[in-house]
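Chemist: Sharing a sequence plus its predicted fold:
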Amino acid sequence: MHNSILLISDEHNPLYSSVYGHDYLQTPNMERMAEQGTVYENAYCSSPLCSPSRSAFMSGLRVHEIQAYSNCNVGLRSEFPTYGKVLKDQGVYTAHFGKTHVYDKGERLGFSEIHYSKDQRWPGDINFSRRPLAIRSDAVERADGFGVKDTAFDDDLSVMDAAIQWLRQTAPVLGQPWCLTINLLNPHFPQWNTQEYWDLYPEGGDLPRYGKEEESAQHPYAQDLRDHFQTEAFSEQQIRGLRRGYLGNVSFIDRQLGRLLDFVQESGLCTSTNIIYTSDHGEMLGKFGMWWKCSLYEDSVRIPCIAAGPDYEKGRRVATPVDSHDIQASLFYAARAKRPDHWSGQPLQTMEEHDAERAVFSEYHGHGTRSGAYMIRKGDWKLIHYTEAPHQLFQLSNDPDELRNVFSLYPQKASELEAELRAICSPELENDRAHKFQQGQLKVLQSSHSG
């Protein structure tokens, strides 16, 4: 039986780290953790958007099962028990520090204690209409969100300081196994840095290698997202600034991970405590002319996943695809607690290094695209199934940047992955349910506005 520390950043595309192969962005503490533990090379979120991804993780269920489709919190279902409550009910002390952004308020999520939850105010994001497609009027202003700000990291430092203080003062006197979750806001936009971090990567103010001229950038859903966020209006200066700032934000997160690793080592927790680093989703960062998340392309839907501690083999790299439900299942495995049978996921600790038959799933029903989309990753192959646009099939082993859609060239492989998808859900049925749920949300918003 072991304790768990889970550090979750916000919007970290793992390809922007030295552990996952970035050319010059240095993440020494992620490297240190990788040497001490296991890197999961192909990890995915449940949905590439904050509230859907976090709600799925919190509940152990798929996004379509809990109907948390977007960042709008009007009329969300809140009856789902959380991993914090289920663990607590079995004698595991559960502490949570930082952002929740899920289907219910932090105080009602059932953790033993929760701090700095920063619940999203009602009604949340109201720009989620897909029929017709909402266009954001503030997108270009968002693109100015980069550069130096003295207070850039103050919120995250408050959360991190409090969590380490909890480890120092509370954890040693609990007398029971515990699970600590820490949620930080970086490297989520805006890309503000303190001067120290801004100065780290002057070469980071570059342009994306693959722009909107690529085949994958021409897909209707990709065009929807560029329209929704008005990214065609971004200037070269804004693109370069956002990209540079993002690198500084990742380095900040890496340093916070280092603080955790230092404390665990210095306090003697190494033999009793696992540490997992991950994020809620990725970031396109200008690839294909697309920004932020909301896409099932790799940069948006991939997440980092590094785990170290007594449950994890040192220096191991696992190629088998995993997802955020597997990460959540690992907390139960470490505590030797029973996880509800109907929850998704398999513990990371039990994952084979190369399982070509394992399939992972992600879905998206949020703002910025005309309709729903679903992803299946299995072995070297990835299917993106769109309900209102041509499907895409990528062979990631020789096309990791998803530049060539080979759907028509490999119909048998496409059918195989579609069968995996339909074993999880009916894409047509769940797409209809999502649209109907969101229409109800829009009616409530219209009624409250007119009233």
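Modeler: Perfect, thanks for sending it. Worth saying up front: this structure is predicted, and the values here are computed from it rather than measured. Residues are numbered from 1 along each chain as shown.

Chemist: C-alpha only now, for contacts and for neighbours.
Modeler: Will do.

Chemist: Check which helices and strands the longest strand along the chain sits against.
Modeler: If you go by DSSP state E, the chain has its longest strand at strand 178-187. Helices and strands touching strand 178-187, by 3 or more Cα pairs under 8 Å, 6 or more residues apart in numbering; DSSP states H and E, are strand 3-10, strand 93-98, helix 154-169, helix 236-266.

Chemist: mind checking which of the ones you listed is nearest Ser415?
Modeler: strand 3-10 (33.9 Å; Cα to Cα).

Chemist: who are the neighbours of the next helix or strand after the closest one, in terms of helices and strands?
Modeler: Counting by DSSP states H and E, the next helix or strand C-terminal to strand 3-10 is helix 28-36. Counting contacts by 3+ Cα pairs under 8 Å, 6+ apart, helix 28-36 is packed against helix 236-266, strand 305-308.

Chemist: for the stretch 351-451 of the chain, what spans make up the helices?
Modeler: 411-424, 427-450 (DSSP state H, counting those that start in this stretch).

Chemist: could you give the angle of the last one to helix 411-424?
Modeler: Taking axes from the mean of the first three to the mean of the last three Cα atoms, to 10 degrees, helix 427-450 and helix 411-424 form an angle of 60 degrees between their directions.

Chemist: And helix 427-450, what's buried?
Modeler: The neighbour-count check on helix 427-450 (16 or more other Cα atoms under 10 Å) flags Pro427, Glu430, Asn431, Ala434, His435, Gln438, Gln441, Leu442 as buried.

Chemist: Just the element for the closest residue to the second one other than its chain neighbours, please.
Modeler: Across the structure, with Cα to Cα, 6 or more residues apart in numbering as the measure, the residue nearest Glu430 apart from its sequence neighbours is His64 (6.5 Å). Assigning secondary structure by DSSP H and E places His64 in helix 63-66.

Chemist: Which strands or helices does that helix pack on?
Modeler: Using 3+ Cα pairs under 8 Å, 6+ apart: helix 63-66 touches helix 50-59.

Chemist: this is the comparison structure:
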Amino acid sequence: MSTTSKQPNFLFLFPDQWRWDWLACAGYDIPVKTPNIDKLAARGMRFTQCRTNSPVCAPARAALATGMRYQNCGVPGNGFNLDTTRDTFFKHLRNSGYRVAASGKTDLQKHGKWKGLDGWTTAMGQLGFTQAVNQAGKHDAVNAGTQSPVDPYMNHLHQHGLAQVHADDYHRRGKILREGAIGPDLKIDATPSPFDSDHHTDDFCGRAARKFLQDWAVSEPWHLWVNFPGPHEPYDPTVAQLAVYDGVDFPLPVQPGPVDNDHQAIRRAYAAMITGIDDWVGKLVAEIERRGEMENTYIIFTSDHGEMLGDHGRWNKAIANEPSVHVPLVVAGPGIEAGTQCDALVELIDLAATITELAQLQVPEEWEARSIRKQLLEDPKATHRDIQISALKDWKLIFDGQYKLVVTQEQPDQLYDLIADENECTNLAEQLPDVVAKLKARLEKEYA
């Protein structure tokens, strides 16, 4: 199968902190409602083995943008900006005639809190965008923009006299969940937002994306990157979103920590944010249908990283466990056989090469990203990578499809058989030293 001769459009749906197993179509015993993403999976292909190259917002997004793994993307942590002189797949699209737009939390310029009151700065243009309504993240927007707005979302709240209401709600929730958060006093608030959909941050992002689609002429190709700030904590869905899960029980965390959090309340709130974003997936797809462009548009859904959600007593992300690094991936569009599943090992950066190739452009040889076009359009059972790599600061992991090795600077090696032990409860490093040695050697080769 092949695509049409006209360059296709791309709707790239990119929520923040969405773990791989929290999709109804993923088949896990989790009563989360994602009907619109499920429809995309039914129309296209769902990938079961996609992992981020680094489970923190800014490094993951920089790696994706540049098509380079963590160690080469130039952003070692959330306190850094992506150098605007770096090559990005956004630049390749723009230079070939695409409209390249973004809404929501891009986090490509994470260190600088200023995003522009309309969401546009010179840096966004330098990174390859032609338009943007670039929001600050859920923490940054409040902490930097309560007194004076630094991004379009807080500007919106200021204009409606709601900025302090938002700040008060944020701060009353107490201790902020830092990366990989754990602690004896870590009590988590999961009460709903004081705002309805008129003022909630994910709805603001969705409306900005829809307006791009409503305003653009159909005559030129476009790539729209929609960066929903949720379901990143704080766990603050609207009252209406939370009502969908009233009385619904979720599986409890794997090996939860000692703090007696209300895990059902937290998981209902996380699910409610997910369903709220799923609603926007449906609205944006409807807008593409209205434009008559479904036959020439690829729709990609994934996330920058996952969420521990209390598993192993941990919250947030930034650690090497599966809930932190394993992300969902669904792709629908021309030439993709409906209702297919692909179990190939895919890294998040591979989407940079995939979009570039599907846009009928040359993928730079120096990129570490590898296109999954073959799996999408020819053979979903084709081998893609034989290993995956993810890293952050003092740890690295390598996964070969069965064994996952985590190497840290100051802790013992961890080896898990993810086929037999998906929840990573049994460290096999001492029992299988030959497997550890083999994976370590390959890891060193990848970092050479």
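Modeler: That came in fine, so what should we check first? Treat the numbers as computed from the prediction; the structure is a model and nothing was measured.

Chemist: TM-score for these two?
Modeler: Scored against TM-score structural alignment, normalised by the length of structure 2, the superposed chains reach a TM-score of 0.79; 388 aligned residues with a Cα RMSD of 2.9 Å.

Chemist: before we move on, the earlier item: how about the helices and strands packed on helix 28-36 of structure 1, which one is nearest Ser448 of structure 1?
Modeler: Between the helices and strands packed on helix 28-36 of structure 1, helix 236-266 lies closest to Ser448 of structure 1; by Cα to Cα that is 36.0 Å.

Chemist: List the buried residues in the closest one.
Modeler: Applying a neighbour-count criterion of 16+ other Cα under 10 Å, one finds 238-261, 264 buried in helix 236-266 of structure 1.

Chemist: Read off where the very next helix or strand once past that helix ends up in structure 2.
Modeler: As assigned by DSSP H and E, the chain's next helix or strand after helix 236-266 of structure 1 is strand 273-279. Aligned using TM-score structural alignment, strand 273-279 of structure 1 spans residues 297-303 in structure 2.

Chemist: Leu93 of structure 2 matches what in structure 1?
Modeler: Match for Leu93 of structure 2 (TM-score structural alignment): Leu87.

Chemist: and that match, how many residues sit next to it?
Modeler: 25 (other Cα atoms under 10 Å).

Chemist: That one and Ala95 touch, don't they?
Modeler: No: the pair Leu87 of structure 1 and Ala95 fails to qualify as a contact (Cα atoms under 8 Å) at a distance of 10.7 Å.

Chemist: How much space separates Pro400 of structure 1 from Gly241 of structure 1?
Modeler: Distance of Pro400 of structure 1 to Gly241 of structure 1, given as Cα to Cα, to the nearest Å: 26 Å.

Chemist: wait, Tyr210 of structure 1
Modeler: From Tyr210 of structure 1 to Gly241 of structure 1 the distance is 17 Å (Cα to Cα).

Chemist: Ok, Asp299 of structure 1 next?
Modeler: To Gly241 of structure 1, Asp299 of structure 1 is 19 Å away according to Cα to Cα.

Chemist: out of everything not next to it in sequence, what's closest to Tyr28 of structure 2?
Modeler: Per Cα to Cα, 6+ apart, closest to Tyr28 of structure 2 is Asp21, 6.4 Å.

Chemist: Tell me which residues touch that neighbour, please.
Modeler: With Cα atoms under 8 Å, 6 or more residues apart in numbering as the criterion, the residues that contact Asp21 of structure 2 are Gly27, Tyr28, Ile30, Val327, Pro328.

Chemist: What is the equivalent residue in structure 1 for it?
Modeler: Alignment note (TM-score structural alignment): Asp21 of structure 2 maps to Leu15 of structure 1.

Chemist: Check Asp350 of structure 2 too.
Modeler: By TM-score structural alignment, Asp350 of structure 2 lines up with Asp326 in structure 1.

Chemist: With Ala320 of structure 2 instead?
Modeler: The equivalent of Ala320 of structure 2 in structure 1 is Leu296 (alignment by TM-score structural alignment).

Chemist: I figured that match hits Pro48, correct?
Modeler: Yes: using Cα under 8 Å, Leu296 of structure 1 is in contact with Pro48, at 7.0 Å.

Chemist: Settle it for me: which of these two has more neighbours?
Modeler: The neighbour count for Leu296 of structure 1 versus Pro48, taken as other Cα under 10 Å, is higher for Pro48 (32 against 26).

Chemist: How about Pro380 of structure 2: what's its closest non-neighbour residue?
Modeler: Pro380 of structure 2 sits nearest to Cys342 (Cα to Cα, 6+ apart), 5.2 Å away.

Chemist: can you check Trp367 of structure 2 too?
Modeler: Per Cα to Cα, 6+ apart, closest to Trp367 of structure 2 is Gly67, 5.3 Å.

Chemist: Next: Asp260 of structure 2.
Modeler: Using Cα to Cα, 6+ apart, the closest residue to Asp260 of structure 2 is Lys187 (7.7 Å).

Chemist: Surely the one you found is within a helix?
Modeler: No: per DSSP: H, G, I helix; E, B strand; the rest coil, Lys187 of structure 2 lies outside any helix segment and is coil.

Chemist: distance of it from Asn78 of structure 2?
Modeler: The gap separating Lys187 of structure 2 from Asn78 of structure 2 is 24 Å, by Cα to Cα.

Chemist: go on, Ala359 of structure 2?
Modeler: Counting by Cα to Cα - Ala359 of structure 2 and Asn78 of structure 2 are separated by 30 Å.

Chemist: residue closest to the middle of structure 2?
Modeler: Ser303 (1.6 Å; Cα atoms, centre = their mean).

Chemist: aligned partner of Lys381 of structure 2 in structure 1?
Modeler: Match for Lys381 of structure 2 (TM-score structural alignment): Glu353.

Chemist: Hmm, its match is touching Ala319, no?
Modeler: Yes: look at Glu353 of structure 1 against Ala319 with Cα under 8 Å: they come within range, at 5.6 Å.

Chemist: and those two? which has more neighbours close in?
Modeler: More crowded of Glu353 of structure 1 and Ala319, by other Cα under 10 Å: Ala319, with 19 against 14.

Chemist: my read: the more buried one touches Thr38, true?
Modeler: No: using Cα under 8 Å, Ala319 of structure 1 is not in contact with Thr38; the gap is 10.7 Å.

Chemist: Now do stretch 396-406 of structure 2: which range of structure 1 does it align onto?
Modeler: So stretch 396-406 of structure 2 sits over residues 374-384 in structure 1, by TM-score structural alignment.
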